Every structure is written in structure tokens, then in C-alpha cells.
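Participant: With the input below, show me the fold.
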Amino acid sequence: MFINLTLIFLIVLEKMLHDPMYLFLCNLCVNGIIGSSSFYPKMLYDISFDSHVITYIGCLTQIFFISFYVYCESTNLTVMAYDRYVAICKPLHYHSIMTVRKVWTLLLLTWLFTCLECCIGILVTVRLPLCGVDIDKLYCANWAVVKLSCNETTLINIYSYIFTFFHICQMILILISYVKIIKVALRSQAVMRKFMQTCLPHLITLTNFVLSLFCDVMYSRYGSNTTLLALRNIMAVDFLVVPPLLNPIIYGMNLSHIRNRVRQMFNSKVVALR
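Facilitator: The predicted structure is shown next:
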């Protein structure tokens, strides 16, 4: 939380960091806080009071924000890949293509479309009557609640297939963007240095996020095996814990403007204390 907030305030307050790449990074950090906040408070409450129950409204709220985090992360990473594609493959037209208006439009569409996805998912889930109350997971997940339903789940399955297909298409767009970026980067050492500095953090973030979601799928695969409870719990929360923690660190280490500004900020505080 502290690392994400530091990066957010740094980007917001520093005018030299108001470029599209840093604004998309700021959005990534805000979304990371949403993802962490949807999981940690309830987990800390359960540990502190030895409680393992949640109200139905609380469960739906947690589902909404966890889903929002996942969908927004996927869409924002796609927008960031497009930004890097324009910056490296069309550098002379970058500022004419990635205008301030276009950047804010992309950010707004990311949030609006994500909110629409989550609202549809919640509305479809609310319609299902429940025949059970036990969720075999550390947090409320949409599919975990759907499995408790007494009725047909055809509608929720159609919804899941449609939006899964949409986000798979996003991953394909990212892959196509990076194939073109790498082709251009291999032609010049200067472009390759730019690729390593600005695109490598995005690739690490993307890989980390996809692998974390894969771990959650593996959790579902081993859901009936009680002997792997600890492993399943780790895999289930990996995408909520690891990406929000590592993303600001990865970008902070690789992007020189952010790294230098953070160093200056903390050095000034040390001098002031002296």
C-alpha cells in the first residue's frame, strides 16, 4: 500500500512525470490498491477475531472489487502495451497520437468498461438462489458463489465465456504489439535500450499477472483435494498479493525518472532530519 501510494503521489505531483506512460502506471498502482483493499481487510479481521464468516452483501461487495481489479488490470496492461507500441514503432508521431485527451479517454474507458463488466456479473449472480453457505476459499469469488446455486447457471456461464473471450483478445493484442516492438528494437541498439528500460517492466508485470491468475485456475483444479489446502490457498491469493506488491517496485527500479526522483525525495528528508 505504501509503495503504491508513494508512486501515485510522485506521478501526480511531478509535472515531468505527466507523460502517458506514467499516467497509465499511476492507474495501475491505483488498481493495485483496489485489489489489495478487497482482500487484506477481511483477512486481517478473520485473523484478529478468529472469524470465518461474511454477510451476503459483504461477499458480493468483495466479489465486485476483486473482479474490478482483475478486469481493470487486464485492460490497463493492454492500453500500456499500445502506448509502448506507438512510442517505439512510431516515435515521430507519438505525441500527435497519444494526446492528453486520448490518454484520459483511454483511462476513462478502462474504468467504465471494467465497472460495466462487474455490474453485469453481480446482477447475474444475485439472481441465483443459494443452497449452501460454505465457500472453499479465503475470499468470496464469483464462481465459488455460483457453485452454491440451486438453479441453472447457463446465463452466468454465457457471461463468463463472453468476457473471458474479450480478455483473451486483449492478451492477443498485447502479444502482437510486442512482436512488432521487438522487431523494431532488434534493428537498433538505442531502441533496444529504450525497450529494456520502458517495455521490460511492462512485460514483467504482465507475466506476473498472467501467472498469478494461472495459479488461481490451478487452485480450482485442485479444489477438491483437502490435502493440498495450504498450497491451494497460496495459489488462490497470489494474484491479489504479488502483482500489487511487485509492480511499483519493478517500475521504480527500471524507470530512471522515478528512481531518481524517489532517491531525491528520501535524501531531502534525511538532510531535513539532520
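
Participant: contacts and neighbour counts: CA atoms only from here.
Facilitator: Noted.

Participant: Which residue lies nearest the spatial centre of the chain?
Facilitator: Nearest residue to the geometric centre of the chain (C-alpha atoms, centre = their mean): Glu73, 2.9 Å.

Participant: ok so that residue is a strand residue?
Facilitator: No. Glu73: not assigned to a strand; according to DSSP: H, G, I helix; E, B strand; the rest coil it is helix.

Participant: and the gap between it and Lys42?
Facilitator: To Lys42, Glu73 is 21 Å away according to C-alpha to C-alpha, to the nearest Å.

Participant: follow-up on the earlier one: is it true that the residue nearest to the centre of the chain touches Leu28?
Facilitator: Yes. The pair Glu73 / Leu28 is scored as a contact, 6.8 Å apart, by C-alpha atoms under 8 Å.

Participant: Helices of the stretch 1-150 of the chain, start to end?
Facilitator: In the stretch 1-150 of the chain, the segments counted as helices under DSSP state H, counting those that start in this stretch are 2-13, 20-37, 40-49, 56-89, 94-97, 100-126, 142-146.

Participant: One more: the stretch 151-274 of the chain?
Facilitator: 154-185, 189-194, 200-221, 229-254, 256-273.

Participant: And the third one, what's buried?
Facilitator: Taking 16 or more other C-alpha atoms under 10 Å as the basis for neighbour counts, the residues of helix 200-221 that come out buried are 201-206, 208-210, 212-216, 219-220.

Participant: let's see this one next to it:
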Amino acid sequence: MSLFAKNVSATITNFVLVGIIEIESFRYVCAVLALALFSVALFMTSMIVYIIWTEKSLQEPMYILICMLVINGMLGNSSYFPKLAIDLLSGCSTISLAECLCQSFCLQLYAWVEMYTFTVMAYDRYLAVGHPLRYHTLMTNITTQKISLAIYVLNVVKVAVSVLLTSKLTFCGVNINNVFCEIVSLQPLACSDITINTIYGNTWTLLDSISCLLVIVYSYIRTVIICLKLSAESSLKALHTLMTHILAFSIYGVTLLFVNFRNRLNRGSASTKLDVIIPLIGLGIATSVNPLIYGIRTKALREKIVCNLYKMAGKTKFKKRLNW
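Facilitator: Okay, here's the model as predicted:
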């Protein structure tokens, strides 16, 4: 590397989030929407986690995995929504390298934990429908908890290595064409060799994506085939649960593909308002929609949520009467 490149990279301590500048004209609207979406997702996630934690009848593998999924969604939400709202309200469009790497770590961890969790959920439903008599020995609560822990440990290590490799790079560019930081946005700004980073990232992406998708597709197909042989009532119940998983996974998958293609197609080009808003809305929906999908479409959760809301409303009315 040239002495000039070293000097330039040494002076770069902050990056510019060009996306923040692009939506400057309606930043207050975006900030309010970001906070509203974050608040709704936080409330629904808290309700689901509380209900699953307190209701013994719901402490089984399927609901433990749903709990893990919505908590992971809040990790993704929390990694960029609060900062985005603060940046929009304050007019700040810069981010330090340390903050950028931290945000990249959280977003990447969210994405891969989500993929792995959907994979385990698909296989769990296949076992529940295909092997009902052996299901409670094949998939116990302890087994589910161990799998969940393994998913986080594996992905924390994997993503930490990716972020560590990126932190070793020297940077000559400062403009990130997005409203948040991620590894694929940082690497094009490097003036040092990124071959190892690219090989490491692409290898894990291909291996994880292909293996997870194979398990998911196999589990879905096998579950549908088995459902066709069941009674009408059992078949409808199993297919309803399966469709909930497919809906949630489809939203996640489409969003992830769109964001990745957008990053590769626009690499090095100037951002436009449309290029910023569409991925922002997509990622916002992907990280926020799971609590709504599972809270509305899962009967046991829906009934408990409605019951708790009625209790909260009743207590509020009672307190108002006392104050009156």
C-alpha cells in the first residue's frame, strides 16, 4: 500500500451515511415512522415473550422457537431503528468506525440467526406432523434450548470473524450509500486488499444459504405431502401453522435478497431516494413483522394476547374511576 493511502486511511475516523442526507427533506416523517414501527414491534415482542414465559401450556418447542425468532427480530430492530431516528431528528449523518462495525455485527448476526431459526422451525413442524408419536422424544424443550444456544454461539463466532477481518482494513472512502452500516457497504471503501474478506464472506454465505434452504424446502414439501394423507381437521391445522412459517420466511427471504442485490448493483454509485427508502422499508418490515404474524395467526398466542390486553384495559378503567 502506498504511503498516501496509509495517511488517508489513518485520518478516516468517521463515515458519512449518504442515505440520511438523501431523505433529509422528509426526515421528521421517517423518524416518526421508525419510532412507531419500533414501538409496535417492541410491544408485541414483549407480549409474546411474557406470555410464553408465564404460560406453562405454551412452554414447548414450537413456542420457544417463536420466542427466539421475535427476540432476534428485536435485535435487528434495535441495531438501527433508534439510531436512525436520532440521526434523522438531530440531522447527523456521520458514524464512527467503531459504531459502524458494531451495527454491522448486530445486523449480520440478526440475519443469520433468523435463517437458522426458520430452518429449525421448518424441521420442527415436519417432525410434529410426520412423527407425532415420537415428536416429544425427538424435540424436547431441553433439545430446543440447546439448539438455540448453538445457533447463537456459531453465528456470533462466524460474524465476529467477519467483522474482525473488516476492522483490519484501511479505508480511503467515507461515503456509505445507505442509512445504516453493514459489511458489504464498508468493504468497497477499503484501499487495502479485501480478497480474504470476500472469500470468507462468500464461502459462509453460500454454505449457510444452500444448506438452510435445502432443509427448509425438504421439510415444507414433506409436511405438505403428509398433510394430504391426514384427516381434514388435522390437515387444516397443520397447514395453517405451516403457512404461517412460510409467510414469515418469505418476507424475510425476499427482503434479504432485495437488500443484497441492491448493494451489489449500486456498489460505488450515488444513492437516490428510492434506493434508500425501499431497502429501509423492506428491512423495517422484515425485522418487525414476525411478532404481528405469529401474534395474529397463532391461535393460542392470539387468545392470550387479547386476554392480557383486556386485563390491561380493565385496570386502566378501574384506575380512572378511582381518580375520578
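
Participant: Nearest to Tyr69 of structure 1, out of the helices of the stretch 151-274 of structure 1?
Facilitator: Across the helices of the stretch 151-274 of structure 1, the minimum distance to Tyr69 of structure 1, taken as C-alpha to C-alpha, is reached by helix 229-254, at 8.6 Å.

Participant: Including distance to Cys119 of structure 1, could the helices of the stretch 151-274 of structure 1 go into TSV?
Facilitator: As requested, the helices of the stretch 151-274 of structure 1 are exported to TSV (distance: least, C-alpha to C-alpha, whole Å):
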stretch	distance to Cys119 of structure 1
helix 154-185	12
helix 189-194	39
helix 200-221	21
helix 229-254	20
helix 256-273	35
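
Participant: can you tell me which of those comes nearest to Ile63 of structure 1?
Facilitator: Of all these, helix 229-254 sits nearest to Ile63 of structure 1, with 12.5 Å by C-alpha to C-alpha.

Participant: Please identify the residue in structure 2 that aligns with the residue nearest to the centre of structure 1.
Facilitator: Aligning on TM-score structural alignment places Glu73 of structure 1 opposite Glu114 in structure 2.

Participant: One more: Leu92 of structure 1?
Facilitator: Aligned by TM-score structural alignment, Leu92 of structure 1 pairs with Leu133 of structure 2.

Participant: Likewise for Tyr178 of structure 1?
Facilitator: Under the alignment (TM-score structural alignment), Tyr178 of structure 1 pairs with Tyr220 in structure 2.

Participant: List the contacts of its match.
Facilitator: Each residue near Tyr220 of structure 2 by C-alpha atoms under 8 Å, 6 or more residues apart in numbering is listed here: Ala122, Tyr126, Leu242.

Participant: In these, which residue is surrounded by the most others?
Facilitator: Within the contacts of Tyr220 of structure 2, most neighbours by other C-alpha atoms under 10 Å means Tyr126, with 25 neighbours.

Participant: Can you name the residues that contact it?
Facilitator: Here Tyr126 of structure 2 is in contact with Ser219, Tyr220, Arg222, Thr223 (criterion: C-alpha under 8 Å, 6+ apart).

Participant: burial count for Phe266 of structure 1?
Facilitator: So Phe266 of structure 1, with other C-alpha under 10 Å, has 11 neighbours.

Participant: how much space is there between it and Leu155 of structure 1?
Facilitator: 53 Å.

Participant: Count the residues that sit near the residue mapped onto Glu99 of structure 2 from structure 1.
Facilitator: Using TM-score structural alignment as the criterion, Glu99 of structure 2 maps onto Gly58 of structure 1. By the criterion of other C-alpha under 10 Å, Gly58 of structure 1 has 13 neighbours.

Participant: Thanks a lot, see you next time.
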